[in-house]
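J.: got a predicted structure plus its sequence, pasted below:
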Amino acid sequence: MTKIATGGHPDLKMVNPAAAAIDIGSTMHMAAVNPEACETPVRAFGTFTQDLHDLADWLKPCGVTSVAMESTGVYWIPAFEVLEARGFDVTLVNARYAKNVPGRKTDVSDAGWLRQLHSYGLLRGSFRPEAEIATLSAYLRQRERLVEYAAAHIQHMQKALMEMNLQLHHVVSDITRATGMRIIRAIVAGERDPEVLAVFRDIRCHSSIEVIKAALVGNDRDEHIFALSQSLDLYDFYQAKIEGCDRKLEAAVAGLTVKAPGDVAALPKARIKRKQVNAPSFDVRAALYGVLGTDLTQIHGLGPSLALKLVAECGADLLAWKSAKHFTSWLCLARGNKISGGKLLSSRTRRSSSRAAALLRVAATTIGRSDTALGAFYPRLSFRIGKQKAVTATARKIAVLFYNAVRFGMTYRDPGAVAYEERHRSRVLANLQRRAKTLGFALAPLPNTEAVS
């Protein structure tokens, strides 16, 4: 019996013979090119900058025009940037795609197998935002880390106050607001008299001076004052770093490509006038409006900070997705479609670590308490299928609105909860009438009976 070799894949057509691939590692990158272009088609390179340039110098004579690499941690970023700057078409590939394609991955190196898949056109590139969006995203993520570090020192200040039995957090809503910070700074400066400390109360504080004075009677042990002082210094340090990050963010937003040049309508009236906690110090809403030509905060659930984070994660044009369905599928917010033998096996949404999807879910959870169309949609669905699925479905609706606003400049106007309820009632009634007609009956309203939605 003659053994048939199947490793060559004769039924597949090579669409990209000038393809190369790199297996990314922390200390070594393994690169593979077409065996017909070089005597040594697989070579190892280091991860130093000069090694990356040597890699590019080796790929050029081999006639390589396109390079595929897996998104391994953060190790791929230097190689990606160097090769892209040298003129190569670099494709960032999800490792799951390479593993799901059948082949002898155990018999050949990862780089050679990845190159073969890329040459046959079997790999699909992951979404990689433009350079200006990537810069904006880097500043935003750095700012989020600084906010987390500052939050830890807020807890340290509160712990020191509790050890001194100063119940400040019980009489003010936030110790980092005007009243709390004035009192804490006075304590660190050496003031101990509760009557003097209570005078630092801001006029907007709900607690009276007498209540604040009673809460500030405690002990002044030196070790607790020392801990409070150091925590305050560290909190102020991170606040200064956050302010510096805000200046970089403001410049990055101003540097984005303006989507709507020319005369733009005046900025609509803000839905929410209250400033969000930990929001950037510049007018994010006006800055995004100048770039996009539409006010994303008119979509309920999207505040200025959350809208900025979504733009930083998805881009300012969303041209990478053909439609809103493609966009929600990329976010793993659309229903699955696992079919075999003509039977639907599962419609569950795929698991995802997308930061944009997480942000949209946050928006969905906050919108359920609002008197809006989306606010009426969420509790109805939550009662029927559960809160988790209702959050995903509401997040998908917000994602569609976000896509249409950014891609096509749609201006969102909320129809209101009453309009949604009436539309839902009309839809249910139409379905009941259709079912009754198929069974040979006709529906008629009951006299003097209130309708139940």
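T.: It's in.

J.: C-alpha only now, for contacts and for neighbours.
T.: Noted.

J.: so which residues of the stretch 301-450 of the chain form strands?
T.: Remark: strands assigned in the stretch 301-450 of the chain by DSSP state E, counting those that start in this stretch are 338-340, 343-346.

J.: now render those strands as CSV, adding distance to Ile203 and mean neighbour count.
T.: CSV is the format used below for the strands of the stretch 301-450 of the chain (distance: least, C-alpha to C-alpha, whole Å; neighbours: other C-alpha atoms under 10 Å):
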stretch, distance to Ile203, mean neighbour count
strand 338-340, 60, 11
strand 343-346, 58, 11
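
J.: can you redo those strands as CSV with distance to Asp233?
T.: Converted to CSV, these look like this (distance: least, C-alpha to C-alpha, whole Å):
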stretch, distance to Asp233
strand 338-340, 55
strand 343-346, 54
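
J.: next up, a structure to set beside the first:
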Amino acid sequence: MDAVRQICAGLDVHQETVVACVLSGSLEHKPKSEIRTFGTTTRELLELQDWLEERECREVAMESTGVLWKPIWNVLESTCELTLANARQIQKMPGRKTDVQDAQWIAQLHRCGLVQPSMVAPQEIRELRDLTRYRRKLVQQTTSEKNRVHKILQDANIKLTTFMSDLFGVSGRALLDRLVDGEVLEEAEVRQLVKSQLKKKVKPLMDALNGKLLKHHREMIKYHLEHLKFLEDQIGRLEEKVQALIQPYEEEVKLLDTIPGMDRTAAITLLAEITPNAAKHFSSDAKLASWVGVAPGNNESAGVKKKLKPVKGTNMQKGSYAKRHGQTLEAATELATISGG
């Protein structure tokens, strides 16, 4: 293999240790190898940074080992040109295997330019991605809490959902609060609590409220409503933070929002996943689809194509969220290119 880098390093990352191998020397000759093991605390990672600087090593490659690579990346990205490698693509030949040999192998591949870099978003986009993913989890939890309330009402034979399209709107929550308090609702009071078109359904609502609501039911509904209020407050706080982080990328969000079926929330989530500079990392929509995990590779031998499963990815990457909103990866990539990504 022909070398293309005079000085580079390979890191074999673990939870408690990082084995670093620095290769240096002329491109025409066998390189000199220096190997050292560091811990993974911040102080020890700073020692790794100093060790690399002393050897004037700026080009460093490492495996994408779960989330263990992230703290190392955060420390070294200010002084090194980092390359994050897919572990499947740099597997060593079967045989003896040690941490030192793994670090040497990664360094050797990087020296010869054989490590294909993985896409790593800038710090602010990584933060935005954390927020959008957590927001999605909280939204899923709110849906679960609402479903639990629906289930309890059915158990108590309270048929509000028969006449109300949104049980958790202003009118629905007002009625639920009265039920939780154990009050006996009269027709006049129900008429005051409900809004708009529901005032025409007061008599059916009275029949729907005439169930067998036990003390246990009221307590359970109260627990769920309190948790639901907490989740909604958390989502509101997250939304404020997301809107602050997305300000520099308003133009890109507006472009993504032009895709049929896409709303602002979906546009921000998509932007956080593929980054505003998608065209810089993915030269075509096919490569983006491959990274997302919706394009299985080829496995053909003797004219026979074998079935392959797509790689595992997040729900957002898999496109389930995207399909519900009608957008396509091709359109997203094209818009990212137009925006100057």
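T.: Yep, that arrived. Keep in mind that what you see is a predicted model, and the values were worked out from it rather than measured.

J.: quick one: TM-score?
T.: The pair, once superposed, lands on a TM-score of 0.85 when counted by TM-score structural alignment, normalised by the length of structure 2; 333 aligned residues with a C-alpha RMSD of 3.1 Å.

J.: out of the strands of the stretch 301-450 of structure 1, flag the one nearest Ala405 of structure 1.
T.: strand 338-340 (30.4 Å; C-alpha to C-alpha).

J.: how far is that closest one from where the chain is centred?
T.: 30 Å (C-alpha atoms, centre = their mean, to the nearest Å).

J.: same question for stretch 145-165 of structure 2.
T.: Per C-alpha atoms, centre = their mean, the centroid offset for stretch 145-165 of structure 2 relative to its chain is 32 Å.

J.: quick check: end-to-end length of stretch 53-65 of structure 2?
T.: End-to-end distance of stretch 53-65 of structure 2: 24 Å, with C-alpha to C-alpha, to the nearest Å as the criterion.

J.: which residues in structure 1 does that stretch match up with?
T.: Residues 60-72 of structure 1 are where stretch 53-65 of structure 2 lands when matched by TM-score structural alignment.

J.: over to stretch 118-130 of structure 2?
T.: By TM-score structural alignment, stretch 118-130 of structure 2 lines up with residues 126-138 in structure 1.

J.: same deal with stretch 214-226 of structure 2?
T.: Under the criterion TM-score structural alignment, stretch 214-226 of structure 2 matches residues 221-233.

J.: got a list of contacts for that stretch?
T.: Here stretch 221-233 of structure 1 makes contact (C-alpha atoms under 8 Å, 6 or more residues apart in numbering) with 153-154, 156-157, 160-161, 163-164, 187-188.

J.: and what of stretch 132-146 of structure 1?
T.: By C-alpha under 8 Å, 6+ apart, stretch 132-146 of structure 1 touches 238, 241-242, 245-246, 248-249, 252-253, 255-256, 309, 311-313, 315-316.

J.: what comes up buried for that stretch?
T.: 132-137, 139-140, 143, 146 (16 or more other C-alpha atoms under 10 Å).

J.: with stretch 319-331 of structure 2 instead?
T.: Quick answer for stretch 319-331 of structure 2 (16+ other C-alpha under 10 Å): 319, 322, 325, 327, 329.

J.: just list the residues touching Gly103 of structure 1, thanks.
T.: Taking C-alpha under 8 Å, 6+ apart, one finds nothing in contact with Gly103 of structure 1.

J.: I'd like to know how many residues surround the closest residue to Pro35 of structure 1 other than its chain neighbours.
T.: What sits nearest to Pro35 of structure 1 in space, not counting adjacent residues and going by C-alpha to C-alpha, 6 or more residues apart in numbering, is Pro41, at 5.0 Å. Residues near Pro41 of structure 1, counting by other C-alpha atoms under 10 Å, number 15.

J.: mind checking how far the aligned residue in structure 2 for Leu310 of structure 1 is from Asp50 of structure 2?
T.: For Leu310 of structure 1, the aligned residue in structure 2 is Leu270 (criterion: TM-score structural alignment). Distance, Leu270 of structure 2 to Asp50 of structure 2, using C-alpha to C-alpha: 37 Å.

J.: what of Leu308 of structure 2?
T.: Taking C-alpha to C-alpha, one finds Leu308 of structure 2 at 44 Å from Asp50 of structure 2.

J.: looking at the two, which is more packed in?
T.: Asp50 (14 against 11).
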